[in-house]
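Novice: everything below, folded, please.
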Amino acid sequence: MVIGIIIFAGLFFYYSSGIHAEGSDSQFRTSKPERVVDSIETPEPSESPEPSETPRVKGTDRLGNLRLKFCENHEDEIDNRLTSLGNLVAMMLGKFDAISARVQEFYTAKVVPSGKTVTNYALLISDIEAKRTAVETALANSHKDVADFSCTGENPKGQIRLFRTDMQLVKRALQDYRTSIKNLIVAIKSATSSPVPTAI
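Specialist: The predicted model follows:
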């Protein structure tokens, strides 16, 4: 039983370490799209992320002729970069989902039949589900940002800034989801008197 738990914990650490590396600033940084936008004199966001219920992009800030042409020449590149980031996040979410499912299956199939239980198991599962929902919501917003982006739109620079903000929210939500799964693993290992895993 202990070996089984260690295997699952090992899988968790393996995927988490890779995901943590992929989820670092170097991966989440929309470098090339931002260079294009910076060339169009896009200012850095100075305020904290707005609640999702507020207007997604405020005001009108169309591009001038030269900036519009420059943006249109790079629009495919921008779209591809934004889409790639969204796909990366979706892949991370899938890995976390797989780890969560395996840990829960191990608990119900191996730990409970052995007569050992986690007293706050239902609460931990509820937290995992809530954190996953938060990731889905943030990811849906970032997908909408990509779909809405257009150089000829009313505020293309604002759309890029919004995407960058939403991707930070996605990153934060993924970290919270990862932590909730880790909390479940720690609780199961504690219930079976196995060594508690080190911090990820």
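Novice: from here on, contacts and neighbour counts on C-alpha atoms
Specialist: Will do.
Novice: give me the distance between residue 186 and residue 35.
Specialist: In this structure, residue 186 lies at 42 Å from residue 35, with CA to CA, to the nearest Å as the measure.
Novice: which of those two has more neighbours?
Specialist: More crowded of residue 186 and residue 35, by other CA atoms under 10 Å: residue 186, with 16 against 13.
Novice: element containing that one?
Specialist: Of the helices and strands defined by DSSP states H and E, residue 186 is found in helix 156-191.
Novice: who are the packing partners of that helix?
Specialist: Using 3 or more CA pairs under 8 Å, 6 or more residues apart in numbering; DSSP states H and E as the contact criterion, the neighbours of helix 156-191 among helices and strands are helix 2-22, helix 25-28, helix 31-39, helix 75-106, helix 121-148.
Novice: change it to 6 Å
Specialist: Where contact means 3 or more CA pairs under 6 Å, 6 or more residues apart in numbering; DSSP states H and E, helix 156-191 is packed against helix 121-148.
Novice: shouldn't residue 180 be in contact with residue 128?
Specialist: Yes. Using CA atoms under 6 Å, residue 180 makes contact with residue 128 at a distance of 5.3 Å.
Novice: return the angle between stretch directions for the helix holding residue 186 and helix 75-106.
Specialist: Regarding helix 156-191 and helix 75-106, their directions subtend 20 degrees when assessed with axes from the mean of the first three to the mean of the last three CA atoms, to 10 degrees.
Novice: would you do the same for the sequence below? I want to compare the two.
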Amino acid sequence: MEPIAASSWGWPLLLALLAGYLAGSIPFGLIVTRMAGAGDIRAIGSGNIGATNVLRTGRKGLALATLLADAAKGALPVLLAMAWFNRDVALVVGLGAVLGHCFPAWLKFKGGKGVATAAGVVLALSPLTLLAALLVFLAAVIATRFVSLGSVLASVTAALVAYMIGDPQAAFLFALIGIIVILKHHQNIGRLVRGEENKVSFSKKA
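Specialist: Okay, the predicted model is just below:
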């Protein structure tokens, strides 16, 4: 069985990938922080445009807005693709959305790490899979206080769960997305190995 049916290859595939990429490449973290007068998020902390780095501005509301917007730009294009076309097209749109967030052309291909956008894609295609991945993420973060470790483990969990529940197409997509997420976390993984990774604080002062 092919991961994606042959009918989706060719121009439909390329157009779906492009549409997903354009949606995913909207840098909500950068837009939200600038509109709120918090400056250029790329000059803060890790320089990442995702919600975790937005949180380093001390503006929890901005971080939440970024998280929701980044997830939405993964979920909505996939849902629209399924409604207007078919699931094969939706799978490719989902991949494009994550690629767009991680490598936006407008920001010299320096984007976020794809976790929130990937979560949106998984939610649209397999809510049960997202629930399992979210539980693994929360368990890892609560136990270790490493958000990066939780993100990596959640990305692996998504592919495994989709395969276990009998959805090989989604499992294939989630595996590709997982590889992207892991590669984008390579510096975090290096710091984890060296014992230098920053831990998230659950105190009220943070």
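Novice: mind checking the TM-score on these two?
Specialist: Their TM-score after superposition, calculated using TM-score structural alignment, normalised by the length of the first structure, is reported as 0.32; 107 aligned residues with a CA RMSD of 5.6 Å.
Novice: how near is residue 83 of the first structure to residue 166 of the first structure?
Specialist: From residue 83 of the first structure over to residue 166 of the first structure (counting by CA to CA), the distance is 13 Å.
Novice: those two: which is more packed in?
Specialist: With neighbours defined as other CA under 10 Å, residue 83 of the first structure and residue 166 compare such that residue 166 has more, 22 against 16.
Novice: the more buried one - nearest residue in space that isn't next to it in sequence?
Specialist: Nearest in space to residue 166 of the first structure, with sequence neighbours left out and distances taken as CA to CA, 6 or more residues apart in numbering, is residue 142 at 5.7 Å.
Novice: what's the burial count for residue 148 of the first structure?
Specialist: Using other CA under 10 Å, residue 148 of the first structure is surrounded by 11 other residues.
Novice: same question, residue 123 of the first structure
Specialist: Using other CA under 10 Å, the number of residues around residue 123 of the first structure comes to 11.
Novice: check residue 135 of the first structure too.
Specialist: Counted with other CA under 10 Å, the burial measure for residue 135 of the first structure works out to 24 neighbours.
Novice: and what of residue 11 of the second structure?
Specialist: Residue 11 of the second structure has 9 neighbouring residues, counting by other CA under 10 Å.
Novice: same thing with the one 3 residues further on?
Specialist: As a burial measure, the neighbour count of residue 14 of the second structure was computed by other CA under 10 Å and equals 16.
Novice: okay, buried residues for the helix or strand where it lies please.
Specialist: Residue 14 of the second structure is part of helix 11-24 when elements are defined by DSSP H and E. Counting neighbours by 16 or more other CA atoms under 10 Å, one finds that the buried residues in helix 11-24 of the second structure are 13, 14, 16, 17, 18, 19, 20, 21, 22, 23, 24.
Novice: skipping adjacent residues, who's closest to residue 52 of the second structure in space?
Specialist: By the measure of CA to CA, 6+ apart, the closest residue to residue 52 of the second structure outside its immediate chain neighbours is residue 63, 6.9 Å from it.
Novice: for that neighbour, give me its contacts.
Specialist: For residue 63 of the second structure, the residues meeting the contact criterion (CA atoms under 6 Å, 6 or more residues apart in numbering) are 51, 54, 55.
Novice: mind checking how far it is from residue 13 of the second structure?
Specialist: Where residue 13 of the second structure is concerned, residue 63 of the second structure sits at a distance of 33 Å (CA to CA).
Novice: repeat that for residue 122 of the second structure.
Specialist: 19 Å.
Novice: quickly find the element holding the nearest residue to residue 65 of the second structure once chain neighbours are set aside.
Specialist: Taking CA to CA, 6+ apart, and ignoring the residues beside it in sequence, residue 65 of the second structure has residue 32 as its nearest neighbour in space, at 7.7 Å. Of the helices and strands defined by DSSP H and E, residue 32 of the second structure is found in helix 28-35.
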